[in-house]
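Undergrad: Got a predicted structure here, sequence first:
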Amino acid sequence: MRGPAPSQSRDEIVDAAIAMADAGGIGAVSMRAVAAALDTGAGSLYRYLSSRDDLLDLMADRAAGELRPYPDVTGDWPDAMLVIARRQLDLYRAHPWLVEILARPAALGPNSLAWFDHCLAVLRPVPAPATAKFEAIAMMTGVVSLFARSESAGPPPGFDGIDLAAFPDLVAALTAPPAPAARRDLFAVTVRGVLRGLLDDAG
């Protein structure tokens, strides 16, 4: 009897690994654990995957598919890129483990390549070289990951047991009354500032 097609088995493996990472973090994902979740042996996974890194690449690319549908490329490019960045942030909120694997070398899959292609389509009107656009996209992703990490880390620790007398400017900043103006959207300001700073000067 002929077994399942490799693409179907690979999809099942990736689905199981993502569910495991969502529930217990990326550290919970191992070839043995994923095989156990699928009620099979770890050796059978190597028929479709070369290594755990291969699995992580597939997981990241599958998650990148959730960034669709992409925003319209017409109109103001910073507005479109900000929408893309917000969707990235929502994706990292849904799958916090994605931020943890960003720094590792990765093989880009079709969903990730489609996302990069769309970003370049949005930036098509910008008179900057392709290298500057790639740098801007990478820096935007870095900013998004920083905000995602900050959210997942929770509030900063307090200063119990520390004599703050030696830090007068810090004390003054912490005890200053709040500014009357409405709180600004720091995420939007940062993303726009990074993109414009890199691309306006590169044209």
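TA: On my side now, so go ahead.
Undergrad: From here on, just use CA atoms for contacts and neighbour counts.
TA: Will do.
Undergrad: helices and strands around the biggest helix by length in the chain, which ones?
TA: Taking DSSP state H as the assignment, the helix of the chain that covers the most residues is helix 130-153. In this structure, helix 130-153 packs against helix 77-94, helix 97-100, helix 110-122, helix 186-199, with contacts taken as 3 or more C-alpha pairs under 8 Å, 6 or more residues apart in numbering; DSSP states H and E.
Undergrad: relative orientation of it and helix 110-122 in degrees?
TA: Angle between the axes of helix 130-153 and helix 110-122 is 120 degrees (criterion: axes from the mean of the first three to the mean of the last three C-alpha atoms, to 10 degrees).
Undergrad: What are the contacting residues of helix 130-153?
TA: Helix 130-153 is contacted from outside by 85-86, 88-89, 92-93, 96, 99, 116, 119-120, 123, 187, 190-191, 194-195, 198-199, 202, using C-alpha atoms under 8 Å, 6 or more residues apart in numbering.
Undergrad: And the next helix or strand past that helix?
TA: Downstream of helix 130-153, the first helix or strand assigned by DSSP states H and E is helix 168-175.
Undergrad: List the buried residues in that next one.
TA: Of the residues in helix 168-175, none count as buried by neighbour count, 16 or more other C-alpha atoms under 10 Å.
Undergrad: Also stretch 173-191?
TA: F187, A188, V191.
Undergrad: And stretch 10-17, by the same measure?
TA: Applying a neighbour-count criterion of 16+ other C-alpha under 10 Å, one finds R10, I13, V14, A16, A17 buried in stretch 10-17.
Undergrad: chain center to the host helix or strand of the fourth one, what's the gap?
TA: Yep, that's A16 we're talking about. Taking DSSP H and E as the criterion, the element that holds A16 is helix 6-24. Here helix 6-24 shows a centroid-to-chain-centroid distance of 19 Å under the convention C-alpha atoms, centre = their mean, to the nearest Å.
Undergrad: Check it against this one:
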Amino acid sequence: MRAAIAMADADGIGAVSMRAVAGALNTGAGTLYRYLSSRDDLLDLMADQAAGELLPYPEISGDWPDLMLRVARGQLDLYRRHRWLVEIMPRPTAFGPRSLAWFDHCLGILRPVPAATAAKFEAIAMMTGVVTLFARGESRGESGGSPAGFGGMDLAAFPNLLAALTTPSPPPAGRDLFDVTVRGVLRAVLGQG
């Protein structure tokens, strides 16, 4: 996993193949297939290995929104270190023990919240979605004069969208958009607004 992660960090997830990882380990791809059935298995293991970097988790004491925000910031930092994680997030995945430990910790933070378990699962998923969107936006940056995330598309046909994206109003002093978004999503999904 370390070899595959180093490869993805250096050259992007597209550089990671069974053959390339085997080459980095001075062995043949067939050797890897004794342990993994596909590249998807490799990607799942890489994601789980990276999830281990989320340790140590914040101690479960204090205000749950503050704790969940710390967890979300840890995720965002992880996605900044391993940009390829954002690329593999949309695919179906098998969770490994490190990812499940992180999820379990989030549920522990949310234990005192009087909401249904399904709502807590949704809140964690939505938080991860928000983190992924922020990380994706950071990694794309500006593209050809068009606002981030629009791949150089000419937005002239969408004047309201163009104005909102090119001359956004500054956030109120002392408010961080990431913090406000994560807290708002969590409170809304958990009925704690």
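TA: Arrived safely. Quick caveat, the model's predicted, so the values are computed rather than measured.
Undergrad: Give me the TM-score for this pair.
TA: TM-score of the superposed chains, computed with TM-score structural alignment, normalised by the length of the second structure, equals 0.87; 187 aligned residues with a C-alpha RMSD of 2.6 Å.
Undergrad: that older thread, Provide the aligned range in the second structure for the longest helix of the first structure.
TA: Residues 117-140 of the second structure are matched to helix 130-153 of the first structure when aligned by TM-score structural alignment.
Undergrad: Once aligned, what mean separation remains between the matching stretch and the first structure?
TA: Between stretch 117-140 of the second structure and the aligned residues of the first structure, the post-superposition mean distance stands at 0.3 Å (mean C-alpha distance after the TM-score superposition for the first structure).
Undergrad: Need the helices and strands packed on helix 130-153 of the first structure in a markdown table (columns: distance to A136 of the first structure).
TA: Formatted as a markdown table, these follow (distance: least, C-alpha to C-alpha, whole Å):
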| stretch | distance to A136 of the first structure |
| --- | --- |
| helix 77-94 | 10 |
| helix 97-100 | 18 |
| helix 110-122 | 10 |
| helix 186-199 | 6 |
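Undergrad: Of these, which is nearest A33 of the first structure?
TA: Closest of these to A33 of the first structure is helix 97-100, at 16.4 Å (criterion: C-alpha to C-alpha).
Undergrad: mean deviation (superposed) between that closest one and the second structure, please.
TA: Here helix 97-100 of the first structure is compared with the second structure after superposition; its mean distance to the aligned residues, by mean C-alpha distance after the TM-score superposition for the first structure, is 0.5 Å.
Undergrad: Can you point out the buried residues in that helix?
TA: Counting neighbours by 16+ other C-alpha under 10 Å, the buried set in helix 97-100 of the first structure is W97, L98, V99.
Undergrad: Any chance of TSV for these, columns distance to P156 of the first structure?
TA: What follows is the buried residues of helix 97-100 of the first structure, written out as TSV (distance: C-alpha to C-alpha, whole Å):
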residue	distance to P156 of the first structure
W97	21
L98	22
V99	19
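Undergrad: what's near enough to touch V189 of the second structure?
TA: Residues counted as contacts of V189 of the second structure (C-alpha under 8 Å, 6+ apart) are A119, K120, E122, A123.
Undergrad: at 6 Å instead, please
TA: For V189 of the second structure, the residues meeting the contact criterion (C-alpha atoms under 6 Å, 6 or more residues apart in numbering) are A123.
Undergrad: What of the one 4 residues further on?
TA: With contacts defined as C-alpha under 6 Å, 6+ apart, the neighbours of G193 of the second structure are R187.
Undergrad: Check the spacing between the residue nearest to the spatial centre of the second structure and S99 of the second structure real quick.
TA: If you average the C-alpha coordinates of the second structure and look for the closest C-alpha using C-alpha atoms, centre = their mean, you land on T132, 4.0 Å from that point. Look at T132 of the second structure and S99 of the second structure: by C-alpha to C-alpha, to the nearest Å, they are 15 Å apart.
Undergrad: Considering the buried residues of helix 97-100 of the first structure, which is situated nearest to A60 of the first structure?
TA: For the buried residues of helix 97-100 of the first structure, the closest approach to A60 of the first structure (C-alpha to C-alpha) belongs to L98, at 6.7 Å.
Undergrad: If we ignore the residues flanking it in sequence, what's nearest the closest one?
TA: Distances taken as C-alpha to C-alpha, 6 or more residues apart in numbering place Y92 nearest to L98 of the first structure, at 6.1 Å, with adjacent residues excluded.
Undergrad: Quick one: map that neighbour onto the second structure.
TA: Mapped onto the second structure by TM-score structural alignment, Y92 of the first structure lines up with Y79.
Undergrad: separation between its match and A24 of the second structure?
TA: For Y79 of the second structure relative to A24 of the second structure (C-alpha to C-alpha), the value is 24 Å.
Undergrad: who has more neighbours, those two?
TA: Summary of the neighbour comparison: Y79 of the second structure and A24, criterion other C-alpha atoms under 10 Å, with Y79 having more neighbours (21 against 13).
Undergrad: burial of the residue nearest to P58 of the second structure when sequence neighbours are not counted, as a residue count?
TA: Closest residue to P58 of the second structure in three dimensions, ignoring its sequence neighbours and counting by C-alpha to C-alpha, 6+ apart: L67, at 6.7 Å. Around L67 of the second structure there are 19 other residues, counting by other C-alpha under 10 Å.
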